[in-house]
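[1] Provided below are the primary sequence and the corresponding predicted coordinates.
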Amino acid sequence: MALANLYGYGKLAWNPDASAESIVDSWTRLTFGNDPQVVKTIDTLQLNSWPIYEQYTGPLGLQTLTDITGWHYGPNPATADHNGWGQWIRAEHDGLGMDRTTATGTGYIGQYPPELAAQYESLKTCPDDLLLFMHHLPYTYKLHSGQTVIQYLYNAHYDGAAAAGEYAAQWKTLAGKVDNDRYDKTLRLFEYQAGAAIVWRDDITKYFANISGIADTQGRVGHYPNRIEAETMKSNGYKTVDVKQVEAASNGKAAVCEKTTCTLESQPHRDGTYRIAVQYFDLWSGASTYELLLNGKPFATWKADDRLPLRRSIRTSTRIRALAS
């Protein structure tokens, strides 16, 4: 559905006053037809996608926080500073954000028209969604919303990942209303994004918790009570290795299979129905087959055959979800 961006670019070239709503609605109808449920669902998914993506990647003007010194894929906020490409977010123990003011910073803000320059220069009028692009501030600085910078970063990443996790369910309401080929491919992408959003959420929130030393007031960051780490499970053939940067894997550890076939075994906390997510590193080469078993009986299988745009394992963290009783 990212083709809507190219369509929107063309529409805006002819009419720069066209609204996002009108462009998206037109693209949806031309691409998927005029069924009211299809139009409403896809329009909503499209119009919400930007703010949700921004929430679980780089809110407050921090940009995407991706691996800028590598293949620009996957989260890696540590690469934003202390490298030859530039210093982007100035993250340190006491604060973060780039000071682009004319008074004390790079002077970048002075390039805007006077009305905008005055708005961005002042903390009183600079909008929160651009704040850390324009200013360097303490983690405890309070936004217009009343939240501190650090707590907003935590909340936004959790809210954004939760919202992205609902995409697949929304898309499933269109079964039978969209041709099978596009329905299946789009569903797979939404399911992948649901897992990727959690990977981003955990990586970035743990990074800022580590660098700031300020805990999440809701106790979520770094605490995953229902998560079972691979290195703690009963293993046959797996070896535990360190992962750097540490935020790319739970507890900075990963399990590597050193045989043709390896197994991990664990007991659930209690009887009942579980929504299970498996997180693994999908390497460029090969197509490993994974199988989930309950009491020795298989209930889910898949191949790790994605061709993610890089070969370094720490940026290919992938999640897949299944349901078992």
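    Nice, I can see it. Predicted, not measured: the structure shown is a model, and the values here were computed from it.
[2] from here on, just use CA atoms for contacts and neighbour counts.
    OK.
[3] what's the burial count for Gly8?
    Gly8: 19 surrounding residues under other CA atoms under 10 Å.
[4] likewise Asp242?
    Other residues near Asp242 come to 12 when the count uses other CA under 10 Å.
[5] I'd like the distance between it and Ile204.
    Asp242 sits 19 Å away from Ile204 when distances are taken as CA to CA, to the nearest Å.
[6] tell me the buried residues in the helix ranked longest in the chain?
    Secondary structure assigned by DSSP state H gives helix 180-212 as the longest helix of the chain. Of the residues in helix 180-212, those buried by neighbour count under the rule 16 or more other CA atoms under 10 Å are 183, 186-187, 190-209, 212.
[7] so Ile52 sits against Ala162, correct?
    No - using CA atoms under 8 Å, Ile52 is not in contact with Ala162, being 9.2 Å away.
[8] quick one, which of the two is more surrounded?
    Neighbour totals were compared for Ile52 and Ala162, and Ile52 leads with 21 against 17 (other CA under 10 Å).
[9] so which residues of the stretch 151-300 of the chain form helices?
    Counting by DSSP state H, counting those that start in this stretch, the stretch 151-300 of the chain has these helices, from start to end: 167-172, 180-212.
[10] with distance to Tyr158 added, can I get those in CSV?
    Formatted as CSV, the entries for the helices of the stretch 151-300 of the chain read as follows, by distance: least, CA to CA, whole Å:
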stretch, distance to Tyr158
helix 167-172, 15
helix 180-212, 6
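[11] ok, structure two:
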Amino acid sequence: MPLAKGIEDFDAGRTAPDVTALDFANLLAHKDAILGIYRGDPSFLTRPYAVATGHGGALRCAPAQANALFAKLIEAEVPWMAFQVDRYFPEWSDVTFRSEAGEPALVVLADRRKDRTFWDGRNPLAYGLIDLTLYFVHLLNIYVPNAPVLKNVYAVNVHEDAIGRQNESHARAAVEKVVQRFLPASGDDGALRLRDLVRLIKADLLRPAPRLNRGLAFEQECMNRLSAAGFEVRATPASGDFGADIIAQKDDLSYAIQCKDTSKPVGVKAVQEAIGARTHYKLDFAVVCAVAGFTDAAVELAASAKVIICNAEQLARRLDAV
């Protein structure tokens, strides 16, 4: 999957935008729609959107390539007019574009009419929105694979007083150590990326609890995801399951999977049960798949006992990555 490499290539040497809290909340609100576009066509991540000099000295980008991506963002109802992209990417404000053979002016579907041209020669919103969403996906590409660890690192190190005021300086420092290899060595750019990663962590921790006690429905969801990814799966007996809800196999590897749909982070007991199931069924790996994440003790035990921990969306990818 070229997602990580594509974003790294695009983001190399680029300055992080100083995104306001309101605009970041807007990105989070449309996260699934934005990710859906890039997942549907990963080539959008690596296309050249940089400004170049055209015929006659006119500055131009690649309208034919950007048209499709910007149209996708509009079709996904990402509210392009709500973002202050001219603040983040002022370089677009002074770029003048002109139509050339085979490269028409940027046409978008802002008002659902294909016969209108949005580009007025100086408006940065179209290309600025592309830059902003690419930066957002770059952050998610760091956060998502490390989410269980980052959430626990933050939660353990944030300090709260008796009336609920929080001091997150220690938490930010702890998170920075974990993601240090993804950040610039020094300067404001690294600080902005760290701040936005902390925003992702806090938003994830504050998400409303999912529907509770789905029981067999959650197990079935996990089985469906694994089956779609090419795993052979079977459910264990409803009683006497010895700590595993699902047995999965693929590529000569086998997994004992404990599914936990709870309102609070899963503790060490579930990890211990998965370890017991791995031993009882004589399987290769123990897995705990949880809706609400894991306690610090559970993460520590899982690491030392080589138990895979994840949520339903990560389940198949984590097992395939073994």
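    It's in. Since this is a predicted model, take the numbers as computed values, not measurements.
[12] drop the TM-score for these two in here.
    These two chains, once laid on top of each other, score a TM-score of 0.28 by TM-score structural alignment, normalised by the length of the second structure; 153 aligned residues with a CA RMSD of 6.4 Å.
[13] so which of the helices of the stretch 151-300 of the first structure is nearest Glu121 of the first structure?
    Proximity to Glu121 of the first structure (CA to CA) singles out helix 180-212 among the helices of the stretch 151-300 of the first structure, at 25.1 Å.
[14] how about Asp196 of the second structure, nearest residue that isn't a chain neighbour?
    Here the nearest residue to Asp196 of the second structure in space, its sequence neighbours aside, is Leu139; by CA to CA, 6 or more residues apart in numbering that works out to 7.6 Å.
[15] which ones are touching the one you found?
    With CA atoms under 8 Å, 6 or more residues apart in numbering as the criterion, the residues that contact Leu139 of the second structure are 193, 196-197.
[16] most neighbours, which of these?
    Highest count within these by other CA under 10 Å belongs to Arg193, 25 neighbours.
[17] still on that earlier bit, who does the longest helix of the first structure touch, helix- and strand-wise?
    Judged by 3 or more CA pairs under 8 Å, 6 or more residues apart in numbering; DSSP states H and E, the packing partners of helix 180-212 of the first structure are helix 36-56, helix 149-164, helix 167-172, strand 317-324.
[18] mind running it again at 6 Å?
    helix 149-164, helix 167-172 (3 or more CA pairs under 6 Å, 6 or more residues apart in numbering; DSSP states H and E).
[19] pipe those helices into JSON lines and attach distance to Leu264 of the first structure per row.
    Listed next are those as JSON lines, based on distance: least, CA to CA, whole Å:
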{"stretch": "helix 149-164", "distance to Leu264 of the first structure": "27"}
{"stretch": "helix 167-172", "distance to Leu264 of the first structure": "28"}
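[20] and those helices, which is most packed in?
    Comparing these by mean neighbour count (mean count of other CA atoms under 10 Å), helix 149-164 comes out on top with a mean of 22.
[21] run the angle between that helix and helix 180-212 for me.
    The directions of helix 149-164 of the first structure and helix 180-212 differ by 160 degrees, with axes from the mean of the first three to the mean of the last three CA atoms, to 10 degrees as the criterion.
[22] next up, the contacts around Gly276 of the second structure.
    Contact criterion CA atoms under 6 Å, 6 or more residues apart in numbering gives no residues in contact with Gly276 of the second structure.
[23] and Thr44 of the first structure, which of the helices and strands packed on helix 180-212 of the first structure is closest to it?
    When those are ranked by proximity to Thr44 of the first structure, the top entry is helix 167-172, at 9.7 Å, counting by CA to CA.
[24] packing partners for that closest one?
    Identification of packing neighbours for helix 167-172 of the first structure by 3+ CA pairs under 6 Å, 6+ apart yields helix 180-212.
[25] go through the longest strand anywhere in the second structure and flag the buried ones.
    In the second structure, assigned by DSSP state E, the strand with the most residues is strand 253-260. By 16+ other CA under 10 Å, the buried positions in strand 253-260 of the second structure come out as 254-260.
[26] what helices or strands is it leaning on?
    With 3+ CA pairs under 6 Å, 6+ apart as the test, strand 253-260 of the second structure has strand 246-250, strand 285-290 packed against it.
[27] just put the contacts of Leu139 of the second structure in CSV and tack on secondary structure and distance to Glu273 of the second structure.
    As requested, the contacts of Leu139 of the second structure are exported to CSV (DSSP: H, G, I helix; E, B strand; the rest coil; distance: CA to CA, whole Å):
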residue, secondary structure, distance to Glu273 of the second structure
Arg193, helix, 38
Asp196, helix, 36
Leu197, helix, 33
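[28] which of those residues sits closest to Met223 of the second structure?
    Proximity to Met223 of the second structure was ranked across these by CA to CA; first place goes to Leu197, at 31.2 Å.
[29] roughly how far does that closest one sit from Leu134 of the second structure?
    Using CA to CA, we find Leu197 of the second structure at a distance of 15 Å from Leu134 of the second structure.
[30] was I right about Glu291 of the first structure contacting Ala304?
    No - taking contact to mean CA atoms under 6 Å, the distance of 10.9 Å between Glu291 of the first structure and Ala304 leaves them out of contact.
[31] ok, the two, which is more surrounded?
    Between Glu291 of the first structure and Ala304, Ala304 has the larger neighbour count (other CA under 10 Å), namely 18 against 12.
[32] quick check: that one vs Arg321 of the first structure, distance?
    When distances are taken as CA to CA, Ala304 of the first structure and Arg321 of the first structure turn out to be 13 Å apart.
[33] same deal with Leu12 of the first structure?
    From Leu12 of the first structure across to Arg321 of the first structure, the span is 39 Å (CA to CA).
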